[in-house]
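[1] sequence first, predicted coordinates after that:
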Amino acid sequence: MEEDNKYENLESIYTNIDNYNNLPRVQERSCLDTEVQKRGCEAASEGRQACSGKPAAVCLGLLCVLLLAVIIGLWIKHDAGRDQLQSSYDNMTKERDQLQSSYDNMTKERDQLLDINNNLTLERDQLQSSYDDLTMERDAFQQKLELLTGERNQLQRDYDNMTKERDQLQSSYDNMTKERDQLQSSYDNMTKERDQLLDINNNLTLERDQLQSSYDNLTMERDAIQQKLEMCFKGWRKFGSSYYYFSNGRKNWAESRQYCREMGADLLIINSREEQEFIKEVNIDAWIGLSDAQTEGIWKWVDGSPLTTVYWSTGEPNGAHKDEDCAVNEVVSLSTWNDIPCSSEAGWICEL
């Protein structure tokens, strides 16, 4: 708007200048001549009033000459100023025309810019609407992006964990593959062994059947022999899996052992506390199969086994008398063993 007001003011100035320049030059000169004449008449009237006669005429002539010189000077000055104004007017006319042309061009440009501005305003409104829609879509996508980012991070963690598990499983798979191969080899070997064992088992089954038959026959024979033994072992007592014979007479250690051996047995060997308690209940002093006759101080049973469990009386064995190399079980308490000379006489206990 300021630009339009500026152009309107310039146009008004140029219009006034045109109206001034369009006045006829004759009118300008007639006005100038009239003014000069008016001034000359006024001067002449004044001269007539001031002087009369010839001196007055001379003065009047001088005044006229002077006045004419002044008028000529003013005229020359006026022409010079007019030429300058005319030159300025021409220059300003050109500038006005240029400005008018610029104004017209700028008016067209303004109109074009107004049209462009209107179009841009519509486009701006459309773009603003699109921008608002896109902003809403952006916010929605931003929320979706955040959700997807969280899901992606979770999936990344799951992927890392699954990668570790996969590597562990791969390692386990490789180990299991090796184990499988080893097991396959073992299986093949065991299959061969199984086939061999099946053959052996078949053979053993035949042998088992034969042995079962033999066992049944032996069982029948054992039962028959058991009946015969019970008939033979009258006076023997059974404890656990063994039979025990408790003598009524008295003999030395060697004779007692010989007696037992003639019956297919030997002097008693005590292997447990229960067995020691069993013979204590019989309540007799009797030889047992324990001696250090071969090496003094090293007691052994008659089967050659070393002594491990002992039931010596307090202070025994002490070797108080010469050649106390044989052991006797005395009826006093649980710990009743005593060492006495093998030539002494005592009862005896045989074990079968």
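    Yes, it's here.
[2] when you work out contacts or count neighbours from here on, use the C-alpha atoms and nothing else.
    Will do.
[3] by contact count, what packs against the strand or helix carrying residue 157?
    Using DSSP states H and E, residue 157 falls within helix 54-232. Using 3 or more CA pairs under 8 Å, 6 or more residues apart in numbering; DSSP states H and E, the elements in contact with helix 54-232 are helix 2-21, helix 25-50.
[4] below is an additional structure, to be compared with the one above:
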Amino acid sequence: MHQFQICPVLIVAMICLTLCHSVMMETLPLCIGIQGMQESQGSPGKVGQKEAKEDSGAPFDMSRVLALEKQLAALQQSLTFYTNVLQFLGSICKDGNKTFITAGKTANFSSAKSECSLAGYQLSAPKTEAENMVMQRIVKKYDKDAWLAISDEKMEGTFVYLDDKPISYSNWNPGEPNGEHQAEDCVVMQTTGKWNDSICTEKGLVICET
């Protein structure tokens, strides 16, 4: 019996084929799926409702507007007052609710009334002893007789305020008013605080009051 010898090369080739087959079986996917059918597009959904418009804020408050307008009017009034005060830079004295203002100017009685009126004030006239003392301090400071908003121009011997009301307070010098030559229809305060009737065309210190 002849012994067949297997070529070592053949054995190696067979081993390689076996190993390659095993490797291919392990690495190939188990199955290959078939491509599925394309899904049809669904019907469109309902259109959503629009969001309600955002509230623009609190309702209009007219009372606040009126309150602000009132405050503005008060500020404007104060501004006007202090603007006018600047025209009378000199002396400012206060007694209670009344304020006396002067710039130290002199004028006749008619011009004195006009100057105070144009500034939004009126020519001063003390109606109490306390007010008379306050005015006296100003008169002494400038050392000039000052006009009072009192006269008897309309009726000789009857002294009244500018609104024609009879005077409620007086501080006349002894023997005054004397109406000398019936020409002294206006009234001045002297540095002593006493009053004297005087000729209206003369010049006197202009003191206004508020």
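    Thanks, I have it. Owing to the predicted nature of the structure, the values given are computational and were not obtained by experimental measurement.
[5] any idea what the TM-score is?
    After superposition, the two chains reach a TM-score of 0.59 (TM-score structural alignment, normalised by the length of the second structure), with 141 aligned residues with a CA RMSD of 2.4 Å.
[6] quick check: next helix or strand after the helix holding residue 157 of the first structure?
    Next along from helix 54-232 of the first structure, by DSSP H and E: strand 236-239.
[7] which residues are contacting that next one?
    Applying CA atoms under 8 Å, 6 or more residues apart in numbering, the contact partners of strand 236-239 of the first structure are 243, 244, 245, 246, 275, 278.
[8] how far does that strand sit from its chain's centre?
    Mean C-alpha position of strand 236-239 of the first structure versus that of the full chain (CA atoms, centre = their mean, to the nearest Å) differs by 79 Å.
[9] so how do I select the buried members of the contacts of strand 236-239 of the first structure in ChimeraX?
    Buried members of these, defined by 16 or more other CA atoms under 10 Å, are picked up in ChimeraX with:
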select :244,245,246
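[10] mind checking which of the helices and strands packed on helix 54-232 of the first structure is nearest residue 332 of the first structure?
    Nearest to residue 332 of the first structure among these is helix 2-21 (149.1 Å), distances taken as CA to CA.
[11] and residue 109 of the first structure, which of the helices and strands packed on helix 54-232 of the first structure is closest to it?
    Closest among those, once you apply CA to CA, is helix 2-21, at 12.6 Å.
[12] so which bits of the closest one are buried?
    7, 11, 14.
[13] now do the contacts for the residue nearest to the last one when sequence neighbours are not counted.
    By the measure of CA to CA, 6 or more residues apart in numbering, the closest residue to residue 14 of the first structure outside its immediate chain neighbours is residue 96, 6.8 Å from it. Shown in contact with residue 96 of the first structure (CA under 8 Å, 6+ apart): 10, 11, 14.
[14] and the gap between the residue nearest to the first one when sequence neighbours are not counted and residue 88 of the first structure?
    By the measure of CA to CA, 6+ apart, the closest residue to residue 10 of the first structure outside its immediate chain neighbours is residue 96, 7.6 Å from it. Taking CA to CA, to the nearest Å as the criterion, residue 96 of the first structure is separated from residue 88 of the first structure by 12 Å.
[15] got it, and residue 135 of the first structure?
    On the measure of CA to CA, residue 135 of the first structure and residue 88 of the first structure end up 62 Å apart.
[16] please apply the same query to residue 56 of the first structure.
    Computed as CA to CA, the residue 56 of the first structure to residue 88 of the first structure distance reads 46 Å.
[17] run through the strands of the second structure in chain order.
    Using DSSP state E, the strands of the second structure run over residues 91-95, 98-102, 106-107, 122-123, 146-151, 160-161, 186-189, 195-198, 204-205, 208-209.
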